[in-house]
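Visitor: Attaching a predicted model along with its sequence, questions to come.
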Amino acid sequence: MEKKKIVVTSRVFPETRALLEAHARLVVNETDEPWSAGKLLEHCRDAFGLMAFMTDSIGEDFIAACPELRIIGAALKGYDNIDVDACARAGVTVTIVPDLLTVPTAELAIGLILSLGRNILTGDTAIRGDGFSGWRPALYGAGLDGATVGILGFGLVGQAIAERLHPFRCRVLAADAECRSDAAFPHIQFAETDRVMAEADWLVLALPLTSETQHIIDRSAIARMKPGVRIVNPARGSLVDEAAIADALSTGHIAGYAADVFECEDWARDDRPKDIDPRLLADKARTVLTPHIGSAVTHVRRDIELSAARSIVDAIAGRPPAHAVNAPVPREVIEDA
């Protein structure tokens, strides 16, 4: 029996490739650049499975054009770039990797806070550009000791960030859609979103991107924050209105912005900007920007790929794959209807 075709849209570790090749016939993007929508569709028209990444946009038209597709193993935690309902209607299971990104993303959030508050990148640039002749009364920043840190979203990532903040002796406020027991998190104060925004010296975003959370940080929200707030976004770019952030930086209402994610990455938005606001790129003194490296720890990325690959192997073998986020109608039933 001929092996089923699996498409992998990004260069992967040898271990990932070996696992899939033992069960399937692979087509792999061997470059660091994502395929165009047309090229992705060309490869997937007769594919049984797809390992998808952040750079892929999977919508209803794509699914309809891929009649053999049964499994999308997303090497992702957030999956707003995949229309999971359309997949379910077409008999395609979508799986994610729910936990492996949590710790490295939380670690990066702490790194962004410290880099932004303590002017680490600006200091590094000054040393390399001007030479160093000793201490000067410059680059005074903001620490965490005694500060109020607000966290919007208290899922796994929000909890991991809060846990790592505790040794810094800061006051942590958290807003979350679910009711949580204060006893389970004795170092956290839970509050409504508006209060968290109003009281935070640092505001950290740990929310998924949904229609409700898109631009949760807009001009109106920023106006309700205290002057001098610093905002850190390791979650999804479109949680913020980047133009509003740039405006508030220019007036000084926001003292700093750090981000690992950007609006231009969010494929689920037809109206997403094509580039990062150039004012954010130019404001090197008050921004820290990293290229979506929240999970970029070598062993973590390998484990993420292997988890997605195992889901695909399960589907090939006819087993229910782990971490499915939809409940598809079998395509055979759809075709017989």
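Guide: Happy to help now that I have it.
Visitor: only C-alpha atoms for contact and neighbour calcs from this point on.
Guide: Fine.
Visitor: which residues touch His215?
Guide: Contact partners of His215, counting by CA atoms under 8 Å, 6 or more residues apart in numbering, are Ser238, Leu239, Val240, Asp241.
Visitor: same check, this time on Ser311
Guide: Residues in contact with Ser311 (CA under 8 Å, 6+ apart) are Gly73, Thr95, Pro321, Ala322.
Visitor: ok, and the most crowded of these?
Guide: Gly73 (30 neighbours; other CA atoms under 10 Å).
Visitor: That residue: what secondary structure?
Guide: Under DSSP: H, G, I helix; E, B strand; the rest coil, the three-state class of Gly73 is strand.
Visitor: May I ask you to confirm that it is in contact with Asp314?
Guide: No. Gly73 lies out of contact with Asp314 (CA atoms under 8 Å); the separation is 10.4 Å.
Visitor: What ranges does the stretch 1-150 of the chain have for its strands?
Guide: Under the criterion DSSP state E, counting those that start in this stretch, the stretch 1-150 of the chain contains strands at 4-8, 24-28, 49-52, 71-74, 93-95, 148-152.
Visitor: residues contacting Tyr140?
Guide: Per CA under 8 Å, 6+ apart, neighbours of Tyr140: Arg118, Asn119.
Visitor: and it, how far is that from Leu116?
Guide: Per CA to CA, to the nearest Å, Tyr140 is found 11 Å from Leu116.
Visitor: then this one, side by side with the first:
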Amino acid sequence: MTKPHILQMGPYPEWDQVPLDGQFTVHRYFETEDKAGLLARVGGDIRGIATRGELGASAETIAACPNLEVISVYGVGYDAVNLEACRARSIRVTNTPDVLTKDVADLGVAMMLTQSRGMIGAESWVRDGSWATNGLYPLRSRVWGKRAGVLGLGRIGFEVAKRLHGFDLEISYSDVSAKDFAAASWRFVADPVALARDVDFLFVTLAASAETRHIVGEKVISALGPQGMLVNISRASNIDEEALLTALENRTLGSAALDVFEGEPKLNPRFLALDNVLLQPHHASGTFETRKAMGQLMRDNLAAHFAGRDLLTPVL
């Protein structure tokens, strides 16, 4: 039987690449300099696209593949896939939720702890001899007993809130409506600005969409204030980076801990000059266990489609 032709938008680890190559005829878009030439040659053969959340699939790429049937995203975010183009042609789209949820929540909480207690600076204090020559590391702020807000109580937001409960934090959340699965002690606050005003730590755990673009803008950031911390483990587009940078530089926002950035990995160099932001390389799902599960689910969705079975985790 002829293997379905797949357009691969970005690299995967070997443990994913080998089985992907075994199941499909794979055309590696990311390896060629002449991308338009590749699409001109093989676009008509392509029935599926294997991509990553931050790479997605543009309207132009989709248009160049007239027989495209399915796009399988390695990652939970699918905002970089042109869903309008997919709907117009009844192209199916899948992602890999659930398998990465708890690792993302773990990193978000770890980022809060690391930034609050100054752990990066404290390690440097030991390594560069400052402990021996200058004495104890400067005091930092506690975490337990404070107030945390979760903007977006979906899968990841729920897991974040569960973990924060273990640190005796008072938990509030904002979403389109109150959630019946939220713990009775978690307070629903409809307005993100009001949520930010009432908390010390604001976790952004929203799925990205046109409606959520820059939902964390100047008003939310100002409400969080000079003692507040913003933690983003969602998508960069949910935050107005210009407003965030200005607030961090002016100290009208206390601090931030960020795993995602506009234009990553080439983030705005203004971030690098700040001492009140923790920078991470978009690796909230970056464990061996989760990445292997993501790759398996990405391939299983493709296999299910071409076998005529129900998709495991459909978006469209």
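Guide: Perfect, I can see it now. Predicted model, so just to flag it, every value in this text is computed and none were measured.
Visitor: what TM-score comes out when they're superposed?
Guide: The TM-score (TM-score structural alignment, normalised by the length of the second structure) is 0.90; 314 aligned residues with a CA RMSD of 2.5 Å.
Visitor: Dump the strands of the stretch 1-150 of the first structure to a markdown table, plus distance to Ile216 of the first structure.
Guide: Formatted as a markdown table, the strands of the stretch 1-150 of the first structure follow (distance: least, CA to CA, whole Å):
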| stretch | distance to Ile216 of the first structure |
| --- | --- |
| strand 4-8 | 33 |
| strand 24-28 | 37 |
| strand 49-52 | 27 |
| strand 71-74 | 26 |
| strand 93-95 | 27 |
| strand 148-152 | 10 |
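Visitor: so which of these comes closest to Glu199 of the first structure?
Guide: For Glu199 of the first structure, the closest of the strands of the stretch 1-150 of the first structure is strand 148-152, at 7.0 Å, according to CA to CA.
Visitor: Show me what the closest one is in contact with.
Guide: Against strand 148-152 of the first structure from outside (CA under 8 Å, 6+ apart): 158, 162, 170-176, 193, 196-197, 199-207.
Visitor: what are the ranges of the helices in the stretch 101-250 of the first structure?
Guide: Secondary structure of the stretch 101-250 of the first structure (DSSP state H, counting those that start in this stretch): helices at 102-117, 120-130, 156-165, 193-199, 219-223, 242-251.
Visitor: Of those, which is nearest Glu212 of the first structure?
Guide: Closest to Glu212 of the first structure of the helices of the stretch 101-250 of the first structure is helix 193-199 (CA to CA; 12.9 Å).
Visitor: For that closest one, which residues meet the burial criterion?
Guide: For helix 193-199 of the first structure, the neighbour count (16 or more other CA atoms under 10 Å) marks Thr193, Arg195, Val196, Met197, Ala198, Glu199 as buried.
Visitor: can you tell me which of the strands of the stretch 1-150 of the first structure comes nearest to Leu108 of the first structure?
Guide: strand 148-152 (14.7 Å).
Visitor: orientation of the closest one relative to helix 156-165 in degrees?
Guide: Strand 148-152 of the first structure runs at 170 degrees relative to helix 156-165, counting by axes from the mean of the first three to the mean of the last three CA atoms, to 10 degrees.
Visitor: Strand 148-152 of the first structure vs the second structure, average distance?
Guide: With mean CA distance after the TM-score superposition for the first structure, strand 148-152 of the first structure departs from the second structure by a mean of 0.8 Å once superposed.
Visitor: List the contacts of Thr175 of the first structure.
Guide: Quick fix: residue 175 of the first structure reads Ala, not Thr. Counting by CA under 8 Å, 6+ apart, Ala175 of the first structure touches Gly150, Ile151, Leu152, Gly153, Phe154, Phe190, Ala191, Glu192, Thr193, Val196.
Visitor: cool, Leu38 of the second structure as well?
Guide: Taking CA under 8 Å, 6+ apart, we find Leu38 of the second structure in contact with Tyr29, Thr32.
Visitor: Wait, Ala147 of the first structure touches His166, no?
Guide: No. Ala147 of the first structure lies out of contact with His166 (CA under 8 Å); the separation is 11.5 Å.
Visitor: who touches both of those two?
Guide: Counting by CA under 8 Å, 6+ apart, nothing touches both Ala147 of the first structure and His166.
Visitor: picking that back up, out of the contacts of Ala175 of the first structure, which are buried?
Guide: By neighbour count, with 16+ other CA under 10 Å, those hold Gly150, Ile151, Leu152, Gly153, Phe154, Phe190, Thr193, Val196 as buried.
Visitor: can you tell me which of those lies nearest to Gly256 of the first structure?
Guide: When these are ranked by distance to Gly256 of the first structure (CA to CA), Gly150 comes first, at 14.8 Å.
Visitor: quick one: that closest one from His215 of the first structure, how far?
Guide: For Gly150 of the first structure relative to His215 of the first structure (CA to CA), the value is 17 Å.
Visitor: Need the max-distance pair from the contacts of Ser311 of the first structure.
Guide: Using CA to CA, the two most remote members of the contacts of Ser311 of the first structure are Gly73 and Ala322, lying 9.9 Å apart.
Visitor: Pull up the overlap in contacts between these two.
Guide: The contact sets of Gly73 of the first structure and Ala322 overlap at Thr95, Ser311 (CA under 8 Å, 6+ apart).
Visitor: quick one on the thing from earlier: tell me the buried residues within the contacts of His215 of the first structure.
Guide: For the contacts of His215 of the first structure, buried by 16+ other CA under 10 Å: Ser238, Leu239, Val240, Asp241.
Visitor: Now render those as a markdown table, adding distance to Gly252 of the first structure.
Guide: A markdown table is the format used below for these (distance: CA to CA, whole Å):
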| residue | distance to Gly252 of the first structure |
| --- | --- |
| Ser238 | 22 |
| Leu239 | 21 |
| Val240 | 17 |
| Asp241 | 17 |
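Visitor: Narrow the residues you listed to those in strands?
Guide: Within these, no residue falls in strands by DSSP state E.
Visitor: Kindly indicate which of the residues you listed lies nearest Ala65 of the first structure.
Guide: Taking CA to CA as the measure, Ala65 of the first structure lies nearest Ser238 of those, at 28.7 Å.
Visitor: you'd agree the closest one is up against Thr210?
Guide: No. Ser238 of the first structure is not in contact with Thr210 according to CA under 8 Å; the separation is 9.3 Å.
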